[in-house]
Structures are given as C-alpha cells and as structure tokens.
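Participant: Structure of the sequence below:
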Amino acid sequence: MRLLLFILLLFPAFCFGQSSNQTNNEISIGKRFTIHSSILDEDREVWIYVPKSAGVERYPVVYLLDGKDFFHSMTGMVAELSSIGRMPKMIVVGIMNKDRGADLTPTRSMFSRDGMVDSDFENSGRGEKFISFLHKELMPYVESNYNTHPYRMYVGHSLGGLAVLHALVNYPALFNSYVVMDPSVWWDNHLIIKQAQEAFTKQDYANKSLYYAASNTMKNGMDTVRVIKDTVYANGNVRNSFQFREILRKSKNLHWAWKFYPEENHSSLPLLSQYDALRFIFKKYELGKDLQDTTITVAYIKDHYRSVSSMMQYTVLPSQGTVNLLGYISMGNKQYEKAYSFFKMNIDNYPASANVYDSMGDYYVEKGNKKQAIEAFTKALTLQEVAGTRKKLDRLQAKK
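Facilitator: Here you go, the predicted model:
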C-alpha cells in the first residue's frame, strides 16, 4: 500500500513552473520582465519560465531567440521531458526582438537571399552588440536573480539559427549546447559557412553539442541527392544545409547531429526539431534501464550520474523521487539490503530533506526495528512537520 501511495505522490499531474491564478482562472507559465540594456541603448523584454520545485534547486538555462514564437512549445517540452527523467529541469529565457534584421545578423548587409536589397535589413549588423548584451547584461541578470547551474543552451530559428551558429563559431565558450533550425547560412555571401569551415578544423569543441535541423523547401521533383549539385535558387536553403553537414563532419570533438525533415517546411520545422534536439542533446541524461529492473544497484546509479555530471559540467545528483522509488521497489521485492542502500543514498545526498528520513523510517518499520524507525521519523519531523510522518511516529510510540 505504501509503495502505491508513493508512486501516486511521485508523479503528480503535469503543471507548469508558475502557479495558476485562482482569482481569474488564468494559467501562468512564466513571468515577463523588461531590462534596460546599456549596450543596445534600449529596454528589452524577456519571458522567463522557472520549473516548479519543492525546494531550492539550481537549473541549467535555455536562451531562446524569437521567444514570443517558441516560448510555449519550448517550456512545455522541457517541463514534460524533465518530468519523466529524460532531461534536466531547465529555466527558459525567451528573448524578444525589436528588430530581428539588426539583432540576429552578425555583419552589415542590405541584401536578402535573392540578392535584392531588403528594407528589413536597413539596420543589419548589430549581432556583435546583441551577443555582447547576452553575455554582459542578460546572463548576469538571470544568474543573479535565479538559482542557475553553469550550463547554457542557445536556440534559434532562421536568422536566429544564424545568430546561434555565429556564437558557436566565434564565441564557443558562451554556451554548452546549440540548437539551429533552418539557419540563414546564406547571409552575407555565406560568410558563416566560410567561418565554420575554418573554426571547426582548428578549435576543439569538446563538451559542446549542436543539433542542426533542415526543412524541405525544395521545388517539387527535386531530391536530396541531386540538390547538392543543383544551382536553382529555390533549392538554395536545402543545398546550403547539406553543405554545412559536410563541414560538421570535419569538426574536432563536437557532439553533433544533423537532420533533414522531408515533410516539414520552414515554418513547421521548429516544433518537431525542438523536441528532437532536446532528446539528442540529453540522450545520456536518462537512465538506460527501467526503474522496475531489479538489476539496478546503487553503484549503477552512481556511475550513471557521474557520467551525467561530466556531460553537464557540474555535479548532478539523482532525484530524491527516483531513488526513493527504487528503495520502495526493492523493499517490495524483499531485497532489504538493496532497499536500505537506496534510502541511505538519499539521506547522504539530501540530508536536509524530511522525506528521506521518513522513507528510512518506513524501511525500519518493515524490518521490525521499532527503535530506529522512531529515530528516523523523529529526525524527519525536526526538519519538517508532516501529518503523515507524525501519525506514523505516534502509532509506534503508542505500541507497548
């Protein structure tokens, strides 16, 4: 019965980071802030999502370009995938752009992909200022106001994808992982392709990840074999993406994936590719075994999270919920030594948590050790008064 109750408590109904507004029945998934940028000489709006947490936790951060367009999809995917252990919980920072043609272009050019002058690029070339704003103003703001881990992901679509590639090629230390969706690699006579060709063969990209998604914008009748040698303007985006894939194959230690989506166009690509990117980048985050697998041991869990910590570049501990569930599963299978080792692991990792001592109390009750069960429940109550724990303690103390 205790195991069933624990599982029900462990996996609550899905909810977003910020609570719903009970007064007007609105559901909030983030907060909106305006910060002043001295570098850009203007105010900037950002949307921030913070995972729901029972305590003080630290989180890696996603910096999302075109935040207004992709904030809902990205926060939803992060919340859902992290809730089932396939990636870490993450803060998502959605960045609003006042002039995309200025912010997301690294060099000055008035020309669109077709070679024609485009008024959207009247103020182009402010990309260096924009990345300086991210590095020197936005990141410090986020990291001083929220509990963050030193892991950053940068995500962009179209011109935003160009800006992300610009950061990977020219400022690789700023982010740990990069997601580009149909990046505008045609910009300024394919300058980013030329820069990447040089950077990827010279710089060591160890501990960096890139996911590159390309949509199908080819003319009807064209295929991915012929498009590489094709010269038709309309097929240029796909052709450029295949060219960039060849450059990626020469990169030094970059953890990368490149995927062509034959049934998606430029606008429909982001939804699917955001999901695929998160699954690729955090593939090693999830356990390789089902929690019901009786071969899972404390040593297996420790080895896995050492690997995860190496990937994330900071210490990652297994969640209390995961380890607790493993303890209760082991106890239900009468594997008492293993159950104890999981409950003890949780106490070692989370000594300030009342719940881990409550679980150890359940273990001692199961083993018939009244004295140590009372000690465990008493310890839990010194950390937090919980009605269920108090009831267990009172029941034990009432017994003769």
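Participant: drop to CA atoms for contacts and neighbour counts, all remaining ones
Facilitator: Fine.
Participant: Number of residues surrounding the nearest residue to Leu254 once chain neighbours are set aside?
Facilitator: Nearest residue to Leu254, sequence neighbours excluded (C-alpha to C-alpha, 6 or more residues apart in numbering): Tyr205, at 4.7 Å. By other C-alpha atoms under 10 Å, 20 other residues sit near Tyr205.
Participant: So which residues of the protein form strands?
Facilitator: 31-37, 42-49, 59-64, 91-95, 148-157, 177-181, 209-215, 255-261 (DSSP state E).
Participant: In JSON lines, list those strands along with mean neighbour count and distance to Lys367.
Facilitator: Formatted as JSON lines, these follow (neighbours: other C-alpha atoms under 10 Å; distance: least, C-alpha to C-alpha, whole Å):
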{"stretch": "strand 31-37", "mean neighbour count": "12", "distance to Lys367": "48"}
{"stretch": "strand 42-49", "mean neighbour count": "18", "distance to Lys367": "44"}
{"stretch": "strand 59-64", "mean neighbour count": "22", "distance to Lys367": "37"}
{"stretch": "strand 91-95", "mean neighbour count": "26", "distance to Lys367": "42"}
{"stretch": "strand 148-157", "mean neighbour count": "21", "distance to Lys367": "40"}
{"stretch": "strand 177-181", "mean neighbour count": "27", "distance to Lys367": "47"}
{"stretch": "strand 209-215", "mean neighbour count": "24", "distance to Lys367": "47"}
{"stretch": "strand 255-261", "mean neighbour count": "17", "distance to Lys367": "48"}
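Participant: And this one, please, so the two structures can be compared:
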Amino acid sequence: MKLLCSVLLLSLLNISTCILASAQNNDSLGSDQKFVLGKVEVLHSSILSENRILNVYLPEGYDSTARYPIIYLLDGSADEDFIHVAGIVQFNTFPWVNRLPKSIVIGIANINRKYDFTSKSDRSSDNKLVPRNGGSTRFISFIEQELQPYVEKKYGSSEGNTIIGQSLGGLLATEILFTKPQLFDKYIIISPSLWWRDGYLLRSSPSILNSNYSAPTKIYIGVGKEGSIDGSKEHIMEEDARLLADKLQKGLSRHVNVYFDYLPEEDHSTITHQAVFNAFRMLYPKQK
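Facilitator: Take a look at the predicted model:
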C-alpha cells in the first residue's frame, strides 16, 4: 500500500510538473512575459491620513462568488515577507499537500513600521531604539474599521481571519490579541518584541484569559535562539515568548488553543519562513 501511494504521488507530481513546464514553455507566449504573483491595491485611510499599499495574493482558480479564509500579513511589502509567505500559502494548498484551505493573502506594506507597531513608551531605552513610537492604537483601528471592511466588501465575507506578525509585528499581533481578540480567529505570532515597555503586555490581564471568552481562537507562538534584542538582560526573546505562551495556556477559556514552537536552529533573521510553515501545520492538523 505504501509503495502504491508513493507511485501515485510521484505520478501526480510528474503530471503537475509537466503541465507547469508546458504552460511556461509555450512558444506562442513570446518572450519577456510578466510573471504575476499577485496584485497591488491602494487603500486610502482616513484614520492614518495616508494611502496604504496592499499586496494581494489570490488562490489558483479564484472564484469571486466563493468565500475564502483571509490571511493578513504585517510586514507585507514585496521586499519584506509577502513573496515568501504567499509561496508558503500556495504550496500548502496544492492538492497533493492539502494542508491549508485555499486562502487570500493581504500583505500590508509598511510606511513607518516602528511607529505603527508600537504603543507609546516613556522608557528611555525604548525611545533610544524607536524615537517616534506610539501609533499602534491608530493602526489597530485602521485594521478594524477600514482594512477588514474593505477586504470583505471586495472579496466577500471571509471563512476566518488570520494575522501573521514577526518581531515588532509580533508585538502588534499580541497587542491585538490582548485588546481586540475577536478581530482574528488565528494568530501567528513570531519572535514578538515583548521587551517593549518593559514587557507590559506580559503583565496585563486581557479578556481572552477569562472563562467567559467564547470566540474560538488558535494562537501559534514561534521563537528561535535569539537572545536579547534591546540589549537588556531582563528580556530574552525566547524566554518572553515562552512566558506569553504560558500566560495564554493558563487562561480559563475552553475556546482558546495555544501552540508554542521553539526553533533553536533559527535566529531573529531566519525564523519567519520556517515558523509560518510550522504554524500552518499546527493550526491545520491533517485529519486522520
């Protein structure tokens, strides 16, 4: 049986490879054709008083009448995480992989990342690293009041919302989880910069910890061997990430599931790709 399955899988892969090769080697296409990964949209934000660029990946065979899960990607510029995360999503939706349902990816391109992803800090070490900070409340309002309504109007009511954030993006994703948890039902939080404001989020008591919190929520927290980013001995990235996972796992709600993933072979620069792949595997376990 295992041999038969292997033969069938190899056959499928060979057929798919031939189809792709045939499509891209078609002489009738001519030369210098564009390779299109997604599309770029511009959304004007009254809250932020600026235009925001959105990089959008639509799944193969996209049907405008169907409903899809929406994956919101912080650090979603073309030169940040959009291309490789869209690739991970595409791979996981291949029929022979079938790990992830076909999904739309909305990459939010940055303008002033450090300002948008941080709450206001009076801590001198924070202000030395990020002199202009404190825009997270407005940015979260932008996501809730402008971005999500725009996406749902254009692409239809979603089959679930996921947010992906790494580093300061992980800090923002954690702030959303603690202040507006029902904006997303899946959180992929990678190497969150919880040292911000001396770990204030780790000391807070969010509603998601309460027994009456009833929105089904899955949370993946991934971290590598990263040490201290802000130079302090009090906040080691992997320790803070584990404290966050422990805090959430001790919550009283039966509707919250937390997955902690330590990746000692990765550091702050290399962790995102592997962590996103692992997150999809944990958040969408294969049905036996």
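Participant: need the contact list for the residue nearest to Leu254 of the first structure.
Facilitator: 172, 251-255 (C-alpha atoms under 8 Å, 6 or more residues apart in numbering).
Participant: Now do the helices in the stretch 1-150 of the second structure.
Facilitator: Applying DSSP state H, counting those that start in this stretch to the stretch 1-150 of the second structure gives helices spanning 2-24, 82-93, 113-116, 124-129, 136-142, 148-155.
Participant: Indicate which one of the ones you listed is closest to Ser269 of the second structure.
Facilitator: Ser269 of the second structure sits nearest to helix 82-93 of all the helices of the stretch 1-150 of the second structure, at 14.0 Å, using C-alpha to C-alpha.
Participant: Please name every helix or strand in contact with the closest one.
Facilitator: Judged by 3 or more C-alpha pairs under 8 Å, 6 or more residues apart in numbering; DSSP states H and E, helix 82-93 of the second structure is in contact with helix 271-283.
Participant: switch to 6 Å and redo it
Facilitator: Counting contacts by 3 or more C-alpha pairs under 6 Å, 6 or more residues apart in numbering; DSSP states H and E, helix 82-93 of the second structure packs against no other helix or strand.
Participant: mean per-residue distance, that helix to the first structure?
Facilitator: In the superposition against the first structure, helix 82-93 of the second structure averages 1.1 Å from its aligned positions (mean C-alpha distance after the TM-score superposition for the first structure).
Participant: if we can go back for a sec, closest one of the contacts of Tyr205 of the first structure to Ser73 of the first structure?
Facilitator: Using C-alpha to C-alpha, His255 is the member of these that lies nearest Ser73 of the first structure, at 24.4 Å.
Participant: I figured that closest one hits Asn207, correct?
Facilitator: No. At 7.4 Å, His255 of the first structure does not count as touching Asn207 under the criterion of C-alpha atoms under 6 Å.
Participant: In space, what's closest to the alignment partner in the first structure of Val56 of the second structure - neighbours in sequence excluded?
Facilitator: Counting by TM-score structural alignment, Val56 of the second structure lines up with Ile48 in the first structure. With C-alpha to C-alpha, 6+ apart as the measure, Val93 is the residue that lies nearest to Ile48 of the first structure, at 4.6 Å, once sequence neighbours are left out.
Participant: So what does that neighbour match up with in the second structure?
Facilitator: Match for Val93 of the first structure (TM-score structural alignment): Ile106.
Participant: Quick one: residues contacting that match.
Facilitator: By C-alpha atoms under 6 Å, 6 or more residues apart in numbering, the contact list for Ile106 of the second structure reads 55-56, 72-73.
Participant: ok, now how distant is it from Met282 of the second structure?
Facilitator: From Ile106 of the second structure across to Met282 of the second structure, the span is 21 Å (C-alpha to C-alpha, to the nearest Å).
Participant: and what of Val85 of the second structure?
Facilitator: 16 Å.
Participant: repeat for Asn257 of the second structure
Facilitator: The spacing between Asn257 of the second structure and Met282 of the second structure, counted by C-alpha to C-alpha, is 11 Å.
Participant: try Leu177 of the second structure
Facilitator: Taken as C-alpha to C-alpha, the span from Leu177 of the second structure to Met282 of the second structure is 19 Å.
Participant: higher neighbour count, these two?
Facilitator: Higher neighbour count among Leu177 of the second structure and Met282: Leu177, with 23 against 18, using other C-alpha under 10 Å.
Participant: residue in the first structure matching the more buried one?
Facilitator: When the first structure is aligned by TM-score structural alignment, Leu177 of the second structure is paired with Leu168.
Participant: With the flanking residues excluded, which residue is spatially nearest to its match?
Facilitator: Excluding the flanking residues, the one nearest Leu168 of the first structure by C-alpha to C-alpha, 6+ apart is Tyr178, at 7.2 Å.
Participant: how many neighbours does Lys34 of the second structure have?
Facilitator: For Lys34 of the second structure, the count of nearby residues is 6 (other C-alpha under 10 Å).
Participant: Now check the first structure for the residue matching it.
Facilitator: With the correspondence set by TM-score structural alignment, Lys34 of the second structure lines up against Glu26 in the first structure.
Participant: if I look at its match, how far off is Ala54 of the first structure?
Facilitator: Per C-alpha to C-alpha, Glu26 of the first structure is found 22 Å from Ala54 of the first structure.
Participant: and if you look at Leu165 of the first structure?
Facilitator: As judged by C-alpha to C-alpha, Leu165 of the first structure and Ala54 of the first structure stand 36 Å apart.
Participant: ok, these two, which is more surrounded?
Facilitator: Applying other C-alpha under 10 Å to Leu165 of the first structure and Ala54 shows that Leu165 carries more neighbours, namely 28 against 6.
Participant: Tell me the one among the contacts of Tyr205 of the first structure nearest to Val365 of the first structure.
Facilitator: In terms of C-alpha to C-alpha, no member of these lies closer to Val365 of the first structure than His255, at 48.3 Å.
Participant: Just give me the match in the second structure for that closest one.
Facilitator: By TM-score structural alignment, His255 of the first structure lines up with Asn257.
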